[in-house]
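Novice: Could you look at this predicted model? Sequence included:
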Amino acid sequence: MMKPKPTLSLLALLVHLLLSGCGGPPKPAETPLPGEVNPPTTPQEDLARGMRAMQQGNYESAIEAYQRAIQKDERNVEAWLHLGEAYELSGNPEEAVAQYKKVLELDPTHLEAYHALGRLYERFENYGAAAMVYGRALEQYPEKRELYYKTATAMLEAGSLHGAESVSREALERDPDDARALLLLGKALLAQGKLDGARNAFEAVVARDPLQTEAYTLLGVVFMRMGKIEDAQVNLAKALDLNPDLAAAHYNLALAIRGQRHRLPEALQHLEKAVALEPDDPDIREELARTYFEMGMYDEAANEMKRVIHDDPENPERYLFLAKIYEQMNEVGASIQALSKATQLLGRD
């Protein structure tokens, strides 16, 4: 016996149920509402987000991302390092120092952190601390030539002359032909007044690198201190032949020839060039003022000394010289005022 076929109304009802129930099209996913908690991220994902923010120059977002990574993993060295970089680039170097120190606390062999921390101490002109940082790095990496240079340079700036000499000699033990180490050794010896040793070091530099203008300039300084003025002039002139824009060479050559009165105009030209190259150097400006004075150009001398004193108002010798200039100009009141200021500063000392 055949089964009866469903009626049309029953078919319509079945179609309606299929379309409106589980057989219908899927509903779109709901968009998270503002303020909903984001799904948790791993420290590596936070690091990646921080790096992307750094590339975009969004340092505040980078700092937040690195801090989240650290909250999840306090021993994440790379997160601490990048956090320091973000603080440094955002203009907060003091906070960067703390992060780099944390890196080295977690990993005392982290070379990049040593370089970053030393660089910041140099920026703060805390050369003693910079020398200590580079010295610690050198203990970890005695094969890294650059660390010898950085350590010796920071020691020179900090006034640790024996230390700078020692580190330079260590570098030369590894490579006797290292011209940069020889240059640093010469600087350390010159600063200690060891003129023969400094001369030997600088001459060894130019023998290895005939284009080393700084070595020629410093040889000129050594020869001046030895009283060998002609040799000084030869080396300073050589430095300027190689590079006419060396303020130190112009300055020292002027000092070498200023003792010959007929060469005062030539000395003046060198000092004016040096000032143009290094306008903020008070020593060069003072020598320019003294040369003006010796040539009878008192107005120019007074103007230069006033500029020098404006930048360095605590030097009594400069007030004394200004008083002498005013005396030659018959400006008695100004001379007395400068003398009074010099006396005040000397009394304070």
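Specialist: Yep, that arrived.

Novice: going forward, measure contacts and count neighbours with C-alpha atoms only.
Specialist: Will do.

Novice: Now do the buried residues in the host helix or strand of residue 105.
Specialist: Taking DSSP states H and E as the criterion, residue 105 maps to helix 93-106. Across helix 93-106, burial judged by 16 or more other C-alpha atoms under 10 Å covers 93, 96-97, 99-104.

Novice: Stretch 185-198 too?
Specialist: Buried-residue list, stretch 185-198, by 16+ other C-alpha under 10 Å: 185-190, 195, 197-198.

Novice: Next SSE downstream of the helix holding residue 105?
Specialist: helix 111-123.

Novice: Run through the neighbouring helices and strands of that next one.
Specialist: Helix 111-123 sits against helix 93-106, helix 127-140, with contacts defined as 3 or more C-alpha pairs under 8 Å, 6 or more residues apart in numbering; DSSP states H and E.

Novice: Put this next to the previous one:
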Amino acid sequence: RMALGETLYSLGRYEDAEAEFRAAVRMRPDSARARHALGEVLMILEKYPEAESELREAARLAPDNPDILLDLGSLFHLMGKLSEAAEALGEAAQMRRDHSWTRFSLAMVLKDMGRISDALMQVEEAIRLGNDSAPVLELRKSLREMRRS
């Protein structure tokens, strides 16, 4: 079921992928991988409370998985739960110190919390790690302007 769900997900058939991932969770409720996949597709489908439940359970089952924490932090950000987002993304960043997109995601949350200096520090780290993409550079520019004013 997971393989079919992943194929459907990659094809953008999210409702069908959701059904497959739900079946996978029913078959193996203790599978962090299945719960993570279901949470991720629920997040895309904007079923945030259900996504939160699945991602929290995935994180409980696999507490050392930074990918789950990254998705959980991103979900919290979408839901406006900024302190929870910062906590999850901060943990993910500690686990995977060389992942620039985790740093970028954390910077976005810190910016929304008004923690401009902390956000700028995370963006600078993302750039140091080799991420000089347009969104990262634009965020750095914006944060520098906010810090000046």
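Specialist: The structure has been received and is ready for your questions. None of the values given here were measured: they were computed from a predicted structure.

Novice: what's the TM-score for these two chains?
Specialist: The TM-score (TM-score structural alignment, normalised by the length of structure 2) is 0.85; 149 aligned residues with a C-alpha RMSD of 2.2 Å.

Novice: With distance to residue 319 of structure 1 added, can I get the helices and strands packed on helix 111-123 of structure 1 in CSV?
Specialist: Output for these, formatted as CSV (distance: least, C-alpha to C-alpha, whole Å):
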stretch, distance to residue 319 of structure 1
helix 93-106, 37
helix 127-140, 31
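
Novice: Out of these, which gets nearest to residue 323 of structure 1?
Specialist: helix 127-140 (36.4 Å; C-alpha to C-alpha).

Novice: Where in structure 2 does the closest one align, residue-wise?
Specialist: Per TM-score structural alignment, helix 127-140 of structure 1 has no counterpart in structure 2.

Novice: buried set for the following helix or strand past that helix?
Specialist: Note on helix 127-140 of structure 1: by DSSP H and E, the next helix or strand toward the C-terminus is helix 145-158. Judged by neighbour count (16+ other C-alpha under 10 Å), helix 145-158 of structure 1 contains these buried residues: 145, 147-158.

Novice: Can you name the residues in contact with helix 145-158 of structure 1?
Specialist: Helix 145-158 of structure 1 is contacted from outside by 122, 126-128, 130-132, 134-135, 137-138, 161, 163-165, 167-168, 171, 180-181, 184, 188, using C-alpha atoms under 8 Å, 6 or more residues apart in numbering.

Novice: repeat for stretch 241-249 of structure 1
Specialist: 211, 213, 217, 236-237, 239-240, 273-275, 277-278.

Novice: counterpart of it in structure 2, which residues?
Specialist: Going by TM-score structural alignment, stretch 241-249 of structure 1 sits over residues 94-102 in structure 2.

Novice: Would you mark the buried spots in that stretch?
Specialist: For stretch 94-102 of structure 2, burial by neighbour count (16+ other C-alpha under 10 Å) applies to 99-102.

Novice: Now do the SS call for the residue most central in space within structure 2.
Specialist: Nearest residue to the geometric centre of structure 2 (C-alpha atoms, centre = their mean): residue 71, 2.5 Å. Three-state call for residue 71 of structure 2 (DSSP: H, G, I helix; E, B strand; the rest coil): helix.

Novice: which position in structure 1 aligns with it?
Specialist: Checking TM-score structural alignment: residue 71 of structure 2 goes with residue 218.

Novice: which residues touch that match?
Specialist: Residue 218 of structure 1 neighbours (C-alpha under 8 Å, 6+ apart): residue 202.

Novice: try it again with 10 Å
Specialist: 183, 186-187, 190, 198-199, 202-203, 224, 232, 235-236, 239, 248-249, 252 (C-alpha atoms under 10 Å, 6 or more residues apart in numbering).

Novice: Please apply the same query to residue 188 of structure 1.
Specialist: Residue 188 of structure 1 is in contact with 152-153, 155-156, 159-166, 168, 182, 194, 197-198, counting by C-alpha under 10 Å, 6+ apart.

Novice: That one -> structure 2?
Specialist: Using TM-score structural alignment, the equivalent of residue 188 of structure 1 in structure 2 is residue 41.
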